[in-house]
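Chemist: Got a predicted structure plus its sequence, pasted below:
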Amino acid sequence: MKNKGKNKPLFFLGDRLEFPSVEESNEEGLLAIGGDLSPERLLLAYQNGIFPWFNEDDLVMWWSPDPRMVLFPEKLKVSKSMQKVLEREQFRLTKNTCFERVIDHCAKQKRKDQVGTWITPKIKEAYLQLHQKGFAKSYEVWAGTDLVGGLYGIDLGHVFCGESMFTLVSNASKFAFIKMVRELGASGYKAIDCQVHTKHLESLGAEEVPRTTFIQLLSTS
């Protein structure tokens, strides 16, 4: 079985805790298939610029796209309308108060051109384990006592790898994202990993950088 466009054999992961070089990814960013979703393997993946993404009935698929969508905190863009939302204080932000509820909402969020969700029960269980170990974190947005938005991702200490966000009311997920970026930027974080390009992320200041640049960011604390 060959990778499309690169004429290289796909890597099938076994029980050993390892990944091939990200340079072996195909043109779509697919690097390897198989392996488990243990906390140890997931952390090794994120530390090396790799993340899992697959449908419920598929083998685990591991990706490292080139270019990589990244937001540098100092380049965050906040529109005038969102600045007014922030100033009105119509929302309240918390952190790590209901991680499981956030990931459940992210799994149910309807997205354009997406059928079903990649946040399968196996993914949920794996990230709950990472949360219990202090690596997976959530930001929650409240309107009064109602949870109306939020996001979660993997915290590497100097780079935050965003995984998914949800919103139940207008601007709630943007509120969470902007607040998170400002907090992490003030704490010295180098970048927010956004994985792949979307117009929404681009409007907030994220940009595509070469994968080599992103790997260098990961390797320097």
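Modeler: Good, I have the coordinates.

Chemist: Every contact and neighbour count from this point should use C-alpha atoms.
Modeler: OK.

Chemist: Please identify the buried residues of the helix or strand hosting Leu201?
Modeler: Here Leu201, judged by DSSP states H and E, is contained in helix 199-203. Residues of helix 199-203 classed as buried: Leu201, Glu202 (neighbour count, 16 or more other C-alpha atoms under 10 Å).

Chemist: this is the comparison structure:
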Amino acid sequence: MYFVTKALFFPPVEEANEDGILAVGGDLSPKRLLLAYKSGIFPWFDGDEPILWWSPEYRMVVFPEEFVVSKSMRNILNRNIFKVTFNQNFREVISNCSSIKREGQEGTWISNDMIEAYCKLNEMGIAKSIEVWQDDALVGGLYGIDLGDVFCGESMFSKVSNASKVAFVSLVKRLKDENYKLLDCQVHNDHLESLGGREIHREDFMELLKSKR
């Protein structure tokens, strides 16, 4: 395992251990975070731990051209229950992702330092959000890193039923319309699988990440 120094460097992703951890330490500066995402690496750690940098062997992704909206979700979208905006209130979205209570989790990995780091990336036009509104209240959303042809999803939240699904579907539709190669969802979970995500090997992910659109 590589210990990150002040040098702006990450080892090859193939050197990650069997759990997917590639490196430890470093900082959350915009340059380091952008290098990480462009290199197929993402930070994920508890607030009281050193920064852990990950590149798992199998990556959860969504290919926009393969994505099919379920009949039940189409019905929800057609009812116009929600209003969706893009990148209008990034700080509120990431703050809600940090504070929302999740089943099976005691706390959050989105610390205040993480919030400030990604808000800086948002100011630079790199981190972006999707907001879902109901009666002028923010009830769901997600955020991630926009690499131009790959969107790296980070976290989502929902205060009412289906709000995060609406954010997800709206994002994938936008990525499809703008010819993005894929939505990176990082690691498998059942919710993402139900939304159309599937795992691909790290080698295939890196080829897609590095290839020119």
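Modeler: Ah, there it is. Treat the numbers as computed from the prediction; the structure is a model and nothing was measured.

Chemist: residues near His158 of the first structure, how many?
Modeler: Counted by other C-alpha atoms under 10 Å, the residues lying close to His158 of the first structure total 19.

Chemist: mind checking what Gly25 of the second structure lines up with in the first structure?
Modeler: Using TM-score structural alignment as the criterion, Gly25 of the second structure maps onto Gly34 of the first structure.

Chemist: how far away is its match from Phe72 of the first structure?
Modeler: Distance of Gly34 of the first structure to Phe72 of the first structure, computed by C-alpha to C-alpha, to the nearest Å: 32 Å.

Chemist: Number of residues surrounding the aligned residue in the second structure for Arg211 of the first structure?
Modeler: Alignment note (TM-score structural alignment): Arg211 of the first structure maps to Arg202 of the second structure. Arg202 of the second structure has 18 neighbours, counted by other C-alpha under 10 Å.

Chemist: Now do the contacts for Arg202 of the second structure.
Modeler: If a contact means C-alpha atoms under 8 Å, 6 or more residues apart in numbering, then Arg202 of the second structure has Ser55, Pro56, Glu57, Tyr58, Arg59 as its contacts.

Chemist: Got a ChimeraX select line for the buried ones in those residues?
Modeler: Buried members of the contacts of Arg202 of the second structure, defined by 16+ other C-alpha under 10 Å, are picked up in ChimeraX with:
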select :55,56,57,58,59
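
Chemist: Quick check: the aligned residue for Leu59 of the first structure in the second structure?
Modeler: In the second structure, Leu59 of the first structure lands on Pro50 (TM-score structural alignment).

Chemist: Would you check the span in the first structure matched by stretch 74-91 of the second structure?
Modeler: Stretch 74-91 of the second structure covers residues 83-100 of the first structure once aligned (TM-score structural alignment).

Chemist: what does the matching stretch contact?
Modeler: Contacts of stretch 83-100 of the first structure (C-alpha under 8 Å, 6+ apart): 128, 131, 137-144, 152, 172, 175-176, 179.

Chemist: Remind me which helix or strand Gly107 of the second structure belongs to.
Modeler: Per DSSP H and E, there is no helix or strand for Gly107 of the second structure.
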